[in-house]
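Engineer: here is a sequence with its predicted model. Questions after.
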Amino acid sequence: MSFVADISDICYKENFKDKAIILAEKYSLKLSPLAAKQPYLHFSENPHIKFKDKKIISSFRSGSFTNRIKNFQRESHLKKAIGYGGESSKKILDCTAGLGHDAFILALLRQNVTVVEKNKGLCILFELALENLPQTSYFQEAKERITIINDDSASFVDKLLEYDVIYVDPMFEDRGTAGRSGVMSLISDYLDDFTDVSDVLIGSKFNRLVIKRQKQFKQSSNIAPSFILSGKSINFHVFI
């Protein structure tokens, strides 16, 4: 997924300065104790991306995503899509990390997940959401199974066979119906442009490819999935 909109500054409260410096160096961003030109990342007790006078907030401790975390073992379609095998761990490449929700569920399912996200702001929100998890062995083990890479997933096309599963969630196949939820609608508004990498991946060599699709999705590729797992609002297209 190729994003155009992205942050260039981190603004921070004084008591968050040390961590803000680390993030600014890691992601090659400018530091500002005052509000910068939007979009920017505001680092405080409730870190968020500020854009168009709106906020994108990501937390794994509050909001609707907490229900998925509590019931992660009930993700039957996701399990079937990746070929889940109980205690065995697969090496998964998530090519469209976004806020990292699916990646975290996969990690809770004891999968080793490398997430690739080109947008620096979304990478940081995901990283901070993981850091703010309760300090329990249960969550820390899942956290340690996740590797975040700030890059364009298209650069991984020649490395797909190194992974057991390639996972893709295009998110906004139809921008007119992009709002799966409040935060997803905000992300759609935040991103200026994006490219669906799915067609490129479908035509590449891989062991297993899983694409999360909206129910109304119309197939554009000439290569049909091996099978489709149908849910209430989304389908998983699985290529083997």
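Structural biologist: That came through, no problem.

Engineer: please count neighbours and contacts with C-alpha atoms only from this point.
Structural biologist: Will do.

Engineer: ok, V210 - contacts?
Structural biologist: A81, I82, V165, I166, Y167, V168, F236, H237, V238, F239 (CA atoms under 8 Å, 6 or more residues apart in numbering).

Engineer: would you turn those into CSV with distance to D102 and secondary structure?
Structural biologist: Formatted as CSV, the contacts of V210 follow (distance: CA to CA, whole Å; DSSP: H, G, I helix; E, B strand; the rest coil):
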residue, distance to D102, secondary structure
A81, 12, helix
I82, 12, helix
V165, 13, strand
I166, 13, strand
Y167, 9, strand
V168, 10, strand
F236, 13, strand
H237, 15, strand
V238, 16, strand
F239, 18, strand
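
Engineer: mind putting those into a markdown table with neighbour count and distance to I211?
Structural biologist: As requested, those are exported to a markdown table (neighbours: other CA atoms under 10 Å; distance: CA to CA, whole Å):
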| residue | neighbour count | distance to I211 |
| --- | --- | --- |
| A81 | 23 | 9 |
| I82 | 21 | 10 |
| V165 | 24 | 11 |
| I166 | 25 | 8 |
| Y167 | 26 | 6 |
| V168 | 25 | 5 |
| F236 | 26 | 6 |
| H237 | 19 | 5 |
| V238 | 22 | 6 |
| F239 | 20 | 8 |
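
Engineer: so can I have JSON lines of those showing distance to S230?
Structural biologist: Formatted as JSON lines, the contacts of V210 follow (distance: CA to CA, whole Å):
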{"residue": "A81", "distance to S230": "10"}
{"residue": "I82", "distance to S230": "14"}
{"residue": "V165", "distance to S230": "19"}
{"residue": "I166", "distance to S230": "19"}
{"residue": "Y167", "distance to S230": "16"}
{"residue": "V168", "distance to S230": "16"}
{"residue": "F236", "distance to S230": "7"}
{"residue": "H237", "distance to S230": "9"}
{"residue": "V238", "distance to S230": "11"}
{"residue": "F239", "distance to S230": "15"}
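
Engineer: against that first model, consider the following:
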Amino acid sequence: MQLLTTAKPMFIPFIVAGDPHPDVTIELALALEEAGADILELGVPYSDPLADGPIIQRAAARALRHRMTLQKAMELVPEMRKKGVKIPIIIFTYYNPVLQLGEESFFALARKNGVDGILIPDLPFEESEHIRKRSAETGISFISLVAPTSKRRIKAIASHAQGFLYCVSSLGVTGIRDTLPDELGEFLEEVKRYSRVPVAVGFGISSSEQVNMLKDRCNGVVIGSALVRKIEQLADKLQQEETKTDALNEFRSYAQSLVAPLE
């Protein structure tokens, strides 16, 4: 199932559920939609992440202090809908929380709460068939990742992709990078040759200059660490009623400035 097709490249922001507080997460989601987001990735905090760099690890630690869990993260989705969020919402979680909850319960809760898609970064393609099958049965898109190291697997991964195909721009964990790999353009061209769904690029996309460089090479950009760092900087103001509105406005403006080249 394809989540969304837009004339312009998609803006796909990532935030951590419960950071800096569960109630604030809901308002941040709305601010991102108002800033032009087409799809939201809602990260589930996890104590032992494989793909997350220091910025997102700190966000996860803040969220875990509020006892955020996979189930509670999914339960934020209908609250976001009540607040006015209309864009598709992807749950980004590692496999261990899914296993602990139980796959049947996980998909039941995802469907009950109106989750549009799931992304499990530590579940290899070769081991994901059962999850992809359940996703198809429940109408929830399973978002696949393809990395520069996936050369021999690009065609197989792309041919089974649902929603959109997430291209990892560079090796290593998430984070803010000053430059992107020279070979990224060639990698994206190869992925697009095989993909039946929109191709989005993430990992290290953290400036409007990088967005401008990528806008004609892909169907969307995923921005996470730069936004999560901004949330960290505004955390205290976002949790105080007298400063929350100004902080949300600052966050929205910052998000808009990052993706201005997409307009």
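Structural biologist: Looks like it arrived, so ask away. Just so it is clear, the model here is predicted, and its values are computed rather than measured.

Engineer: after superposition, what is the TM-score?
Structural biologist: A TM-score of 0.33 describes the superposed chains when it is computed by TM-score structural alignment, normalised by the length of the first structure; 129 aligned residues with a CA RMSD of 5.5 Å.

Engineer: picking up where we left off before, nearest to L186 of the first structure, of the contacts of V210 of the first structure?
Structural biologist: Distance to L186 of the first structure, by CA to CA, is smallest for V168 among these, at 19.8 Å.

Engineer: nearest residue to G202 of the second structure in space, please, no chain neighbours.
Structural biologist: V222 (4.5 Å; CA to CA, 6 or more residues apart in numbering).

Engineer: part of a strand, is that neighbour?
Structural biologist: Yes. Assessed with DSSP: H, G, I helix; E, B strand; the rest coil, V222 of the second structure lies in a strand.

Engineer: pretty sure it is touching L40, no?
Structural biologist: No. Using CA atoms under 8 Å, V222 of the second structure makes no contact with L40, being 9.2 Å away.

Engineer: strands of the stretch 1-150 of the second structure, start to end?
Structural biologist: Assignment of strands within the stretch 1-150 of the second structure using DSSP state E, counting those that start in this stretch yields the ranges 10-16, 40-43, 89-92, 117-119, 141-142, 144-146.

Engineer: helices or strands up against the longest one?
Structural biologist: The reference is to strand 10-16 of the second structure. In terms of contacts (3 or more CA pairs under 8 Å, 6 or more residues apart in numbering; DSSP states H and E), strand 10-16 of the second structure is packed against helix 22-34, strand 40-43, helix 54-65, strand 220-223, helix 225-238.

Engineer: show me what the top helix by length along the second structure is packed up against.
Structural biologist: Counting residues, the longest helix found in the second structure (DSSP state H) is helix 241-258. Packing partners of helix 241-258 of the second structure (3+ CA pairs under 8 Å, 6+ apart): helix 22-34, helix 208-214, helix 225-238.

Engineer: just to revisit the earlier point, list residues touching both of V222 and L40 of the second structure?
Structural biologist: Common neighbours of V222 of the second structure and L40 (criterion: CA under 8 Å, 6+ apart): I12, P13, F14.

Engineer: any of the residues you listed buried? List them.
Structural biologist: Listed as buried from these are I12, P13, F14; burial here means 16 or more other CA atoms under 10 Å.

Engineer: of the residues you listed, which is the nearest to L188 of the second structure?
Structural biologist: Distance to L188 of the second structure across these (CA to CA) is lowest for I12, with 17.2 Å.

Engineer: how much space between that closest one and E104 of the second structure?
Structural biologist: Separation of I12 of the second structure from E104 of the second structure (CA to CA, to the nearest Å): 28 Å.

Engineer: returning to that earlier point: any idea which of the helices and strands packed on strand 10-16 of the second structure is most buried?
Structural biologist: strand 220-223 (a mean of 27; mean count of other CA atoms under 10 Å).

Engineer: name the helices or strands packed onto it?
Structural biologist: Using 3+ CA pairs under 8 Å, 6+ apart, the elements in contact with strand 220-223 of the second structure are strand 10-16, strand 199-202.

Engineer: quick one, the first one and helix 22-34 angle?
Structural biologist: In this case it means strand 10-16 of the second structure. Orientation of strand 10-16 of the second structure against helix 22-34 (axes from the mean of the first three to the mean of the last three CA atoms, to 10 degrees) gives an angle of 170 degrees.

Engineer: would you format the buried ones among the shared contacts of V222 and L40 of the second structure as CSV with distance to V168 of the second structure included?
Structural biologist: Converted to CSV, those look like this (distance: CA to CA, whole Å):
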residue, distance to V168 of the second structure
I12, 14
P13, 15
F14, 14
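
Engineer: now, which of these sits nearest V211 of the second structure?
Structural biologist: Nearest to V211 of the second structure among those: I12, at 11.7 Å, using CA to CA.
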